[in-house]
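Asker: just coords:
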């Protein structure tokens, strides 16, 4: 079996933390030949989608109680080849957001490959439709009070109703651009004008959940079924728990409420062809559904002792 991974440049990947590297390692351990390319290397010739890719040979990695131990170098590269995507059993689209023009064009080419029988994880059309923030709106009963709007008056009314809220840009990731606001703060109107780009862009506002001080749970789902979870606890004095902004990962299990949320999402995710997803849960509430390049595999493997990447590969 041959599997292709489309990611950001290898120099940007952190093998001790990056789920894409965990998946590559799992594919290699399962006997697949791992190929890698950047999405910008895709092209279509007479309807056949090809890629300028190269095989990777991953150096064995392991973890101990302190974390992952990664050799340097952690991979070897083979010769670059122009390959048809029809020659790969699975193509993983793992480029990080933003979902910009380059991402949209790559997804369009992958959709053409899909029409020719190529298995793409996750489904290209769903990658474009299931925005990390907006897709959770399909399940309003699972969410805290939420509004998505670019209208400052509407946002102001929501903030005055709930008094303490979190504002999230729809294209943000890793906690970037997320701010907390209250109805009593000075300059609230100016802040809303700033985050909406003078009412040209919608933002998501959500009632602040005090439970976030105890952590934000990342649950990893494969074909709608959970394979592991970690809790991400924010730093002292910080409300954002994302690992990218200093959150601390902790081992955790799943509550009855967590399982109920997973069951509610399972069939819609399967129908959408979203095979590998990371959902965020704060207390009893669903916060986000991450479909582009969900993270957390390394932490689940290290802290939970669960071979999560191997389980993902086995089920996909």
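Answerer: Looks like it came in fine. Because the structure is a prediction, the values reported are computed rather than measured.

Asker: Could you use CA atoms for every contact and neighbour count after this?
Answerer: Noted.

Asker: Please identify which helix or strand holds the closest residue to residue 23 other than its chain neighbours.
Answerer: Among residues not flanking residue 23 along the chain, residue 309 sits closest, at 5.5 Å (C-alpha to C-alpha, 6 or more residues apart in numbering). Following DSSP states H and E, one finds residue 309 within helix 308-315.

Asker: buried set for that helix?
Answerer: Across helix 308-315, burial judged by 16 or more other C-alpha atoms under 10 Å covers 308-310, 312-313.

Asker: Check which helices and strands it sits against.
Answerer: helix 19-29, strand 225-233, helix 297-304 (3 or more C-alpha pairs under 8 Å, 6 or more residues apart in numbering; DSSP states H and E).

Asker: now that helix against helix 19-29, angle please.
Answerer: In terms of direction (axes from the mean of the first three to the mean of the last three C-alpha atoms, to 10 degrees), helix 308-315 departs from helix 19-29 by 60 degrees.

Asker: What is the burial count for the residue lying closest to residue 33 once chain neighbours are set aside?
Answerer: If the residues on either side of it in the chain are set aside, residue 33 comes closest to residue 2, at 4.7 Å by C-alpha to C-alpha, 6+ apart. Counted by other C-alpha atoms under 10 Å, the residues lying close to residue 2 total 16.

Asker: ok, now the one 10 residues further on?
Answerer: By the other C-alpha under 10 Å criterion, the neighbourhood of residue 12 contains 9 residues.

Asker: any idea how far it is from residue 42?
Answerer: From residue 12 across to residue 42, the span is 19 Å (C-alpha to C-alpha, to the nearest Å).

Asker: and the comparison structure, right after this:
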């Protein structure tokens, strides 16, 4: 197969932990051809197909210079067997426009994973609100008075921006309400920005678990990201310690409930974040943790992913022949 990865610059990859690299390595091991481009290289000209300036690459097996460029060319996205959208957040206007270009490539016969429309329809924090039976007390609002009421009711709360990533912009406010006004002003920008407010879950001390769902099925191990020191955030980018664990009964229940729904919507891969027994986010843009889980448990998550990708492509080809 010919695979195109739409991602951040390859030169910036930290291959010892990068999930996109793990996908590439497993695909290359199976003999698939690899190409890569950045979202900024996507283009659509009148009368033509969505295309990009792509680099055909080969993996070297070296840690430092981990890839070589075999050639650079213009290519229509629909000419690849699969296009994998792996651009990291933030989900800003340029990411939004990229999904529209990718959706046009789908109309031209391209096969994009995760599907562009599904990426747009599942904002990673808002998406949890569809599953109230699996989440803790949560509020989405711009209004300061709503946040104050929520704090008065639940006493210990977490506030975060809807477009944050890696734990950026997350605040905890305890029963004394210290700095709540200032935090509200910082996050809601005078009522111009929506804020997510959640009841603080003390189980964060045991880790913010990343439950991966591939092809509608939960991976049997999760990565618990445990806050260090006085930090309230477990995100690896914020210094959290990643510890792989088998799924709990509740994790399995969540994965089995959400998996078929997400798969049906075109989300081949999703990362569901769970604290205690509650979902806190559903990550769909470029879920990670493949390598950390494999290194600690031996569960080859990249193999599970490429298996699911190949099965999905076979299914699509069968449907086209009907």
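Answerer: That came in fine, so what should we check first? Bear in mind that the values here come from a model prediction, so they are computed numbers and not experimental data.

Asker: Can you calculate the TM-score here?
Answerer: Once superposed, chain against chain, the TM-score is 0.94 (TM-score structural alignment, normalised by the length of the first structure); 307 aligned residues with a C-alpha RMSD of 1.2 Å.

Asker: between the buried residues of helix 308-315 of the first structure, which is closest to residue 89 of the first structure?
Answerer: residue 313 (12.2 Å; C-alpha to C-alpha).

Asker: Stretch 204-215 of the first structure aligns to what range in the second structure?
Answerer: Using TM-score structural alignment, stretch 204-215 of the first structure lines up with residues 196-207 of the second structure.

Asker: Can you point out the buried residues in that stretch?
Answerer: Under 16+ other C-alpha under 10 Å, the buried positions of stretch 196-207 of the second structure are 196-201, 204-205, 207.

Asker: swap in stretch 182-196 of the second structure?
Answerer: 183-184, 187-188, 193-196.

Asker: In the stretch 1-150 of the second structure, what residue spans correspond to helices?
Answerer: With DSSP state H, counting those that start in this stretch as the criterion, the stretch 1-150 of the second structure has helices at 19-29, 93-107, 116-121, 144-154.

Asker: which of those is buried the deepest?
Answerer: Comparing the helices of the stretch 1-150 of the second structure by mean neighbour count (mean count of other C-alpha atoms under 10 Å), helix 19-29 comes out on top with a mean of 20.

Asker: List the contacts of that one.
Answerer: 13, 15, 33-34, 58-59, 86, 287-291, 302-303, 305-306 (C-alpha atoms under 8 Å, 6 or more residues apart in numbering).

Asker: Please list only the buried members of those residues.
Answerer: Here, 16+ other C-alpha under 10 Å leaves 15, 33-34, 58-59, 86, 287-291, 302-303, 305-306 buried among the contacts of helix 19-29 of the second structure.

Asker: Out of those residues, which is nearest to residue 314 of the second structure?
Answerer: residue 306 (12.2 Å).

Asker: rewinding a little: determine which of the helices and strands packed on helix 308-315 of the first structure approaches residue 258 of the first structure most closely.
Answerer: Nearest of these (C-alpha to C-alpha): strand 225-233, 9.6 Å.

Asker: And the next helix or strand past the longest strand seen in the first structure?
Answerer: Scanning the first structure for the longest strand, with DSSP state E as the assignment, gives strand 48-58. Downstream of strand 48-58 of the first structure, the first helix or strand assigned by DSSP H and E is strand 62-64.

Asker: ok, the alignment partner in the first structure of residue 102 of the second structure to residue 3 of the first structure distance?
Answerer: Under the alignment (TM-score structural alignment), residue 102 of the second structure maps onto residue 110 of the first structure. Distance, residue 110 of the first structure to residue 3 of the first structure, by C-alpha to C-alpha: 14 Å.

Asker: same deal with residue 147 of the first structure?
Answerer: For residue 147 of the first structure relative to residue 3 of the first structure (C-alpha to C-alpha), the value is 40 Å.

Asker: More neighbours: these two, which one.
Answerer: residue 3 (22 against 18).

Asker: End to end on the match of stretch 204-215 of the first structure, go ahead and measure it.
Answerer: 20 Å.
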